[in-house]
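Trainee: here are the coordinates; sequence isn't available:
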């Protein structure tokens, strides 16, 4: 821990990620609540509102899908700090635009979806640059611990952000979006404090050659491909958190404040686990632990979907978050350790595309499922699906299942 604290540039990076993630969480909570509330207030029923909520995720995923590979190649060719700074600038514009719409009392949904597309484009470049830059700022022996602390940063912000976002939504969505813009600005200023060079060694070849090289490496390395594809399909199916506005308003009847608590619950469990992982690294049987964690994730999703009590729903979400933290930590560590630095941007882009598919496209899947199965049926269906995927991937990727030490 002391050795990591001596890495000043990493501390600036860590702080920037924390405040930027806090801003993302506040903005995500507010967009979801605003879209669902406007949908219900303009005459849409519960199923239609859930479908529109899922469309927000699809709007963010479309630009990610088309830009991710180009963004990864860009992160392997240009200054990664400059890319992150520019992407955060886009986030500031998005938060400002959403705040202006909320302040003016605009009730149309299409401008929110348009800004969500722009937000997704910014994230397409932010994710691979951020993932590739972190390992440049610490010595390789400190990399597993740095990954754990990066996860702790993200999860801590994910606790504070949703709860704060729910409280700010109760005051005014405009206030929530304004707070998000201010935090994005602070994150950008922290990046300016990084003095170490963050420009990778330029790789020879055309843009398409580099993109193809990254895709081939990801496909052939079964640990990398197995890890990110497991996350894709498990979270794509088990993304119950996308339906939390529906559960808060129409299933559990707990309002905006309760929505903030529900949204924070997964991060509470994840942060507790991240604290343990930051001090006690996983020594053996990493692959089996990851598969077990994904199975627990699916089971907790089923419990949440069936729950009719706020306390049980919060507990199930906390367990879900803790299990997901174990999976994320092992997956990120394995991918970072086996990927050479000149290729980290491209591999991170493919990984980011899979993660975005599981999150944003998962929101769309959850919205569509809720339209036909109802929110409870959609959550249960997703949890069972995650369990099925876990078993299938354990059989299909024996190299990943047998992965032992994270070193």
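Mentor: Cool, got the structure. Keep in mind it's a predicted model, so treat the numbers as computed, not measured. Residues are numbered from 1 along each chain as shown.
Trainee: going forward, measure contacts between C-alpha atoms and count neighbours the same way
Mentor: Fine.
Trainee: Tell me where the stretch 151-300 of the chain has helices.
Mentor: Using DSSP state H, counting those that start in this stretch, the helices of the stretch 151-300 of the chain run over 173-192, 207-220, 222-238, 244-246, 255-279, 286-306.
Trainee: chain center to the third one, what's the gap?
Mentor: Its chain's C-alpha centre and that of helix 222-238 lie 14 Å apart, by C-alpha atoms, centre = their mean, to the nearest Å.
Trainee: Run through the neighbouring helices and strands of it.
Mentor: Packing partners of helix 222-238 (3 or more C-alpha pairs under 8 Å, 6 or more residues apart in numbering; DSSP states H and E): helix 207-220, helix 286-306, helix 310-338, helix 344-356, helix 362-396, helix 398-401.
Trainee: Nearest to residue 50, out of those helices?
Mentor: helix 362-396 (5.1 Å; C-alpha to C-alpha).
Trainee: Please identify the deepest-packed of the helices of the stretch 151-300 of the chain.
Mentor: Most buried of the helices of the stretch 151-300 of the chain by mean neighbour count (mean count of other C-alpha atoms under 10 Å) is helix 244-246; its value is a mean of 26.
Trainee: excluding its backbone neighbours, what's nearest residue 251?
Mentor: residue 308 (7.6 Å; C-alpha to C-alpha, 6 or more residues apart in numbering).
Trainee: Presented hereafter is structure B, for comparison with structure A:
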């Protein structure tokens, strides 16, 4: 099913990602729990932490796309992944020693966000260099399955480990896990990489990338929809932590199981996207179906009266959101010129992740004022509206194109 694994370099990368991403999800769950403990269970404090972690995306991601088009992506990833691991180790040492305070977590969230903002577009645009255009969709789907396998295992492990050994050791384990992906990058056969010619060092490269996207209505639809769902619909982790603790009275393991339930669905959604995304038309249709389904299912899940029903409702939510994100990612990557891929993916990641500060702050405020369920309900309704608007706009544009062809005939 995953033909991209025939590539030696990609096998190294994927194996390292399984270990590293498991550690990343362990840290995310532990970080949210630590913020709640240090703040006395405040959803607003958790919103601040999320906002600080994703705020650098607004400033750095577009420029990181320019860097990705100009420099060796493998070397850039070695640097960013090493730095991300160091952040985990430092937070772990502070926590284990009993010195961790809320401002420490906030500061490290900001630093972590800076390196993540650079890492994301470089990593996204590096995939095609490992596998080539023919296997890109397959590799994107495998990346999603790897990500969500870690999403299943990581929070569940984290919830249990927090109960047994505390959050500090979870941070240390995540820091150590980054060595796996760095080792895979260093062991690659660089001669086998399919590197595009680097962009020339000249002024206006960022503006050229933005002009390129502006001239592509199909890309604009995807970008707007990605922003809407990424900002308002996908604030899962901080919202789930508040719901688990403040609505259902669960401990860290209960929070971890909610993320695991979501990830069971996302694994299935990634497999569906891999099987159904052979042609550009099918990718676009699948993306729109995923967007509309996600909004409707998330709104429904927010109304579930018991912990068990809420957890069960998250499985189809996971299927829908991964159907959307995997299809959107492959649609964009396969539609752009190789020399523009880094800058376009920089804009894609900016819109996908850059709304997290707004979404994190809004979800924390809504949970505090209207109740813990409100961020999920409103996020689902906004995602549904965005998906329906995208369907309407594309259908209208198709009718107009047919009208022009008829007039010309």
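Mentor: Looks like it arrived, so ask away. As the structure is a prediction and not an experimental result, all values here were calculated from the model.
Trainee: Please work out the TM-score for the two chains.
Mentor: Overlay of the two chains. TM-score (TM-score structural alignment, normalised by the length of structure 1): 0.91; 394 aligned residues with a C-alpha RMSD of 2.1 Å.
Trainee: Of all the helices of the stretch 151-300 of structure 1, which one comes closest to residue 351 of structure 1?
Mentor: helix 222-238 (5.9 Å).
Trainee: give me the stretch of structure 2 that that closest one matches.
Mentor: Aligning helix 222-238 of structure 1 against structure 2 (TM-score structural alignment) gives residues 217-233.
Trainee: tell me the secondary structure for the counterpart of the residue nearest to residue 251 of structure 1 in structure 2?
Mentor: The alignment partner of residue 308 of structure 1 in structure 2, by TM-score structural alignment, is residue 305. Following DSSP: H, G, I helix; E, B strand; the rest coil, residue 305 of structure 2 is assigned to coil.
Trainee: Tell me, how many residues neighbour residue 305 of structure 2?
Mentor: 11 (other C-alpha atoms under 10 Å).
Trainee: For residue 360 of structure 1, which non-adjacent residue is spatially closest?
Mentor: Nearest non-adjacent residue to residue 360 of structure 1 (C-alpha to C-alpha, 6+ apart): residue 57, at 4.1 Å.
Trainee: The one you found and residue 364 touch, don't they?
Mentor: Yes: counting by C-alpha atoms under 8 Å, residue 57 of structure 1 does reach residue 364; the two are 5.6 Å apart.
Trainee: For residue 71 of structure 1, see how far away residue 207 of structure 1 is.
Mentor: Note on residue 207 of structure 1: its distance to residue 71 of structure 1, by C-alpha to C-alpha, to the nearest Å, is 11 Å.
Trainee: wait, residue 216 of structure 1
Mentor: Residue 216 of structure 1 is 17 Å from residue 71 of structure 1, by C-alpha to C-alpha.
Trainee: hmm, back to that, which one in structure 2 is aligned with the residue nearest to residue 360 of structure 1?
Mentor: So residue 57 of structure 1 corresponds to residue 50, using TM-score structural alignment.
Trainee: before we move on, what about residue 341 of structure 1?
Mentor: Residue 341 of structure 1 maps onto residue 338 in structure 2 when the alignment is built from TM-score structural alignment.
Trainee: looking at it, its match is touching residue 196, isn't it?
Mentor: Yes: in this structure residue 338 of structure 2 lies within contact range of residue 196 using C-alpha under 8 Å: 6.4 Å.
Trainee: Comparing the two, which residue is more hemmed in?
Mentor: Between residue 338 of structure 2 and residue 196, counted using other C-alpha under 10 Å, residue 338 has the larger neighbour count: 19 against 14.
Trainee: And the more buried one, how far from residue 125 of structure 2?
Mentor: For residue 338 of structure 2 relative to residue 125 of structure 2 (C-alpha to C-alpha), the value is 9 Å.
Trainee: cool, and residue 355 of structure 2?
Mentor: For residue 355 of structure 2, the distance to residue 125 of structure 2 - C-alpha to C-alpha - is 21 Å.
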